[in-house]
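Chemist: sequence first, predicted coordinates after that:
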Amino acid sequence: MNDKKIKEQYELGAREFVGINLVGVDLSNTCLNEINLSGSNLMGAKLNNVEFCKANLSGVQLIAASAIQSNFKETDFSKADLSGATFVDSNLVESNLSEATLVGINLSMSNLSKADLTKVNLKGCSLLLGTILVGANLSGANLSGVVLSGSNLTGANLNGANLSEANLNGANLSEANLSDANLRGAKLDNTNFQGANLTGTKGLD
């Protein structure tokens, strides 16, 4: 199925496009709110300036996809593979990214406030410049070696998260839950921990 057929069927009221092959598809500048593409292959897809609010993208392959200045508010990305994808300056507020693979993803300038990032794998990610994670759930996430310098994680849940060797210089972690988190080897210059829960946090000695 190609982009033209999807747009035509969507305009006719179709919302179910489960498990289809959309490798390299260009859906930029389209409104596809509440579409169900779960289990589909969108490797290398172009999703720039799209409206995908409340869409179902669970289990989707979005490896090396491009989604610049797009709106994914309340979208389900659970267990999706977004390795190497570019989600710059996009809205992911209240999205579900639980258990998603985000290795090498670029989330610079994107808003993930109140997003569910439970058990995500962001190991070694250095492309989170200006990412907003206020109130996000990152419990059990692998954030080892991640660069979060200057990021806003106010009120975020980082319970049991692995932040070893992460760069948190200048990050705002006020009111965050860091209980049982691993901060061994992390860079913490000018990091704001005001009001944070540091019960059982490792690496702050």
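Modeler: It's in.
Chemist: all contacts plus neighbour counts: C-alpha atoms, from now on.
Modeler: Will do.
Chemist: what about the strands in the chain?
Modeler: Using DSSP state E, the chain contains no strands.
Chemist: what are the ranges of the helices in it?
Modeler: 3-11 (DSSP state H).
Chemist: centroid residue for it?
Modeler: Taking C-alpha atoms, centre = their mean, the centroid of the chain lies closest to L97, which sits 5.9 Å from it.
Chemist: I'd say that residue and T118 touch.
Modeler: Yes: counting by C-alpha atoms under 8 Å, L97 touches T118, with 7.2 Å between them.
Chemist: got another one to weigh against that:
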Amino acid sequence: MSLNSTTPAAGAHTVADATLAREDVQQLLGATQQPLRFEDCDFEGADLSRLDLRGAEFQRCNIVETSFFGAALTQTRWLRCRARQADFASADLVDAAFQSSDLNNTNWRRAKLASASYHGCKLTGAYFEECSTLGLTFVESLLIGAHLRGFSFRKATLQELDFSDADLAGADFREAIFEGGSLKDANVKGARFDGADLRLADLSGVRLVDAGLFRGATISHQQAAVLVTELGLRVL
């Protein structure tokens, strides 16, 4: 392990420009009681499963195909990280924050995501199943083709979220407000939209598998024409 390690006045123990394996991280955890801050570090393919990294910060790090399975990651911060195919399954990510990060094709199965946030992230193909999500927020993020079955977005304000081709079967959007974004070609079978405001969302390609799917939702005249067209009817 070749690294530049410092302990700034702010209290975090900073590691910069290092390539780190599991043994290196364990050594760092054993050497300090302070939260760790990783800057421009490379963890690609590393097995960091079940490690206690509570309060750690990851800035501009490469965590492609890294395993955080079952890890303690509460109050962690992730900024501009590259995390394609990283595994966060069963990890504790309560109050974690991800910003401007590539999280495409990541696995979050059974993760604890209460009060976690994703802002400006790429989550194409991300797999969320059996997660605890109370207070979870997504802002200006790509969720194209993501697996979000049964997710609750009830009463949430959804800012520029792209759910194109996502699996939203059984999701709860009751009283949600869509500020832009897209549901294009999404699977919304069994989803609830009662009281939702969908006027700013792209609804093209939505399949009306249930005639009452959008009962009680607010849509624009233009969207109504699109949905009627999906039913094979002509609007003259």
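Modeler: Arrived safely, thanks for sending. Quantities reported herein were computed from a predicted structural model and do not represent experimental measurements.
Chemist: now do the same contact list for the residue nearest to the centre of structure 1.
Modeler: 76-80, 115-118, 120 (C-alpha atoms under 8 Å, 6 or more residues apart in numbering).
Chemist: how near is N177 of structure 1 to D89 of structure 1?
Modeler: Between N177 of structure 1 and D89 of structure 1 the computed distance is 26 Å (C-alpha to C-alpha, to the nearest Å).
Chemist: wait, I meant K79 of structure 1
Modeler: For K79 of structure 1, the distance to D89 of structure 1 equals 22 Å [C-alpha to C-alpha].
Chemist: thinking again about what came up before, N177 and D89 of structure 1: which is more packed in?
Modeler: Legend: neighbour count by other C-alpha atoms under 10 Å for N177 of structure 1 and D89, higher for N177 (28 against 20).
Chemist: in contact with the alignment partner in structure 2 of the more buried one, which residues?
Modeler: For N177 of structure 1, the aligned residue in structure 2 is R207 (criterion: TM-score structural alignment). Listed by C-alpha under 8 Å, 6+ apart, the contact partners of R207 of structure 2 are 185-188, 230.
Chemist: enumerate every residue touching E39 of structure 2.
Modeler: Neighbour list for E39 of structure 2: 14-17, 58-61 [criterion: C-alpha under 8 Å, 6+ apart].
Chemist: from V188 of structure 2, how far out is the counterpart of L133 of structure 1 in structure 2?
Modeler: Matched across to structure 2, L133 of structure 1 falls on F163, judged by TM-score structural alignment. Distance from F163 of structure 2 to V188 of structure 2, counting by C-alpha to C-alpha: 10 Å.
Chemist: who has more neighbours out of those two?
Modeler: The residue with more neighbours, out of F163 of structure 2 and V188, is F163; 27 against 24, by other C-alpha under 10 Å.
Chemist: quick check, the more buried one in contact with L148.
Modeler: No: counting by C-alpha under 8 Å, F163 of structure 2 does not reach L148; the two are 9.5 Å apart.
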